[in-house]
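> coordinates only, sequence not included:
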């Protein structure tokens, strides 16, 4: 029988959660890249916008919970970024923007930061 300390379990859980977040952001970046290549009125764009809005909604909600372990300043910054990305996605959906490139760049930086 194995015994683990609480710190070991929470560290593993945190690492697992970070990996799941990284995989979700990977999927989003891939979808955004396909949308960029296919154009803002394509099926790929619709799918990427839907995925982006849903994933960032979940992330922002999690970041806003009092139990989130990230430092307050980082949480606030990530919430601001998430809200900005959701507004950008909506602007593309409404035909006010044409390019996904900035969302791809910002999401890639956040995803890459999860590996650190």
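Thanks, I have it. These numbers were taken from a predicted model, which means no experiment stands behind them.

> rest of the way, CA atoms for contacts and neighbours
Fine.

> Please enumerate residues in contact with stretch 72-91?
49, 52-53, 56-57, 59-60, 63-64, 97, 100, 103 (Cα atoms under 8 Å, 6 or more residues apart in numbering).

> Export these as CSV, with columns for distance to residue 12 and secondary structure.
CSV is the format used below for those (distance: Cα to Cα, whole Å; DSSP: H, G, I helix; E, B strand; the rest coil):
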residue, distance to residue 12, secondary structure
49, 32, helix
52, 27, helix
53, 28, helix
56, 24, helix
57, 25, helix
59, 20, helix
60, 22, helix
63, 19, helix
64, 22, helix
97, 41, coil
100, 34, coil
103, 30, helix
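
> can you tell me which two in the residues you listed are farthest apart?
64 and 97 (28.0 Å; Cα to Cα).

> circling back: tell me the one of the contacts of stretch 72-91 nearest residue 28?
Closest to residue 28, out of all of these and judged by Cα to Cα, is residue 52, at 6.2 Å.

> so who does the closest one touch?
Residue 52 touches 28, 85-86, 89, counting by Cα under 8 Å, 6+ apart.

> Out of those residues, which comes closest to residue 114?
Nearest member of the contacts of residue 52 to residue 114, counting by Cα to Cα, is residue 28, at 14.5 Å.

> got another, please set it beside the one above:
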């Protein structure tokens, strides 16, 4: 199978939920790697920035009235996005640790997984 055929097959099999899970997994992995490398404060900037971008995008998508998610879920995601933004400032200035951001992302990933705890199909 050629690489192009593989990419096409992956796009067909991919769902928005599996894409969101994969993105959260990548971003969370970057934050874990940075933490485990002993980075703190401003040295976490790259991982924190990417996480902040993801949450900003999620929030913007949920603010769109055309979004099909239930209003309560959309509001919760927006609220989490605002919290992530504020908390990230505490982490980057060294006033708190990255652990709570990792925990929030892991919780969201759990919600994106199906009832059996399996990763959504990619």
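Cool, got the structure. Quick caveat: nothing in here was measured; it's all calculated off a predicted structure.

> ok so, going back, of the contacts of residue 52 of structure 1, which ones are shared with structure 2?
Using both residues aligned by TM-score structural alignment, their matches' Cα atoms under 8 Å, structure 2 keeps these contacts from the contacts of residue 52 of structure 1: residue 28.

> Tabulate the contacts of residue 52 of structure 1 in JSON lines, adding columns for secondary structure, distance to residue 116 of structure 1 and neighbour count.
Listed next are the contacts of residue 52 of structure 1 as JSON lines, based on DSSP: H, G, I helix; E, B strand; the rest coil; distance: Cα to Cα, whole Å; neighbours: other Cα atoms under 10 Å:
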{"residue": "28", "secondary structure": "helix", "distance to residue 116 of structure 1": "19", "neighbour count": "26"}
{"residue": "85", "secondary structure": "helix", "distance to residue 116 of structure 1": "22", "neighbour count": "22"}
{"residue": "86", "secondary structure": "helix", "distance to residue 116 of structure 1": "25", "neighbour count": "21"}
{"residue": "89", "secondary structure": "helix", "distance to residue 116 of structure 1": "27", "neighbour count": "27"}
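
> Kindly indicate which of the contacts of residue 52 of structure 1 lies nearest residue 12 of structure 1.
residue 28 (24.3 Å).

> residues contacting the closest one?
Counted by Cα under 8 Å, 6+ apart, residue 28 of structure 1 has contacts 48, 51-52.

> Out of the residues you listed, which comes closest to residue 36 of structure 1?
For the contacts of residue 28 of structure 1, the nearest to residue 36 of structure 1 is residue 48 (9.4 Å; Cα to Cα).

> aligned partner of residue 103 of structure 2 in structure 1?
With TM-score structural alignment as the criterion, the equivalent of residue 103 of structure 2 in structure 1 is residue 105.

> Provide the secondary structure category for its match.
Secondary structure state of residue 105 of structure 1, per DSSP: H, G, I helix; E, B strand; the rest coil, is helix.

> Distance-wise, check it relative to residue 9 of structure 1.
In this view, residue 105 of structure 1 and residue 9 of structure 1 are 33 Å apart by Cα to Cα, to the nearest Å.

> do residue 42 of structure 1 as well
Residue 42 of structure 1 is 44 Å from residue 9 of structure 1, by Cα to Cα.

> Of the two, which one has the most company?
residue 42 (14 against 11; other Cα atoms under 10 Å).
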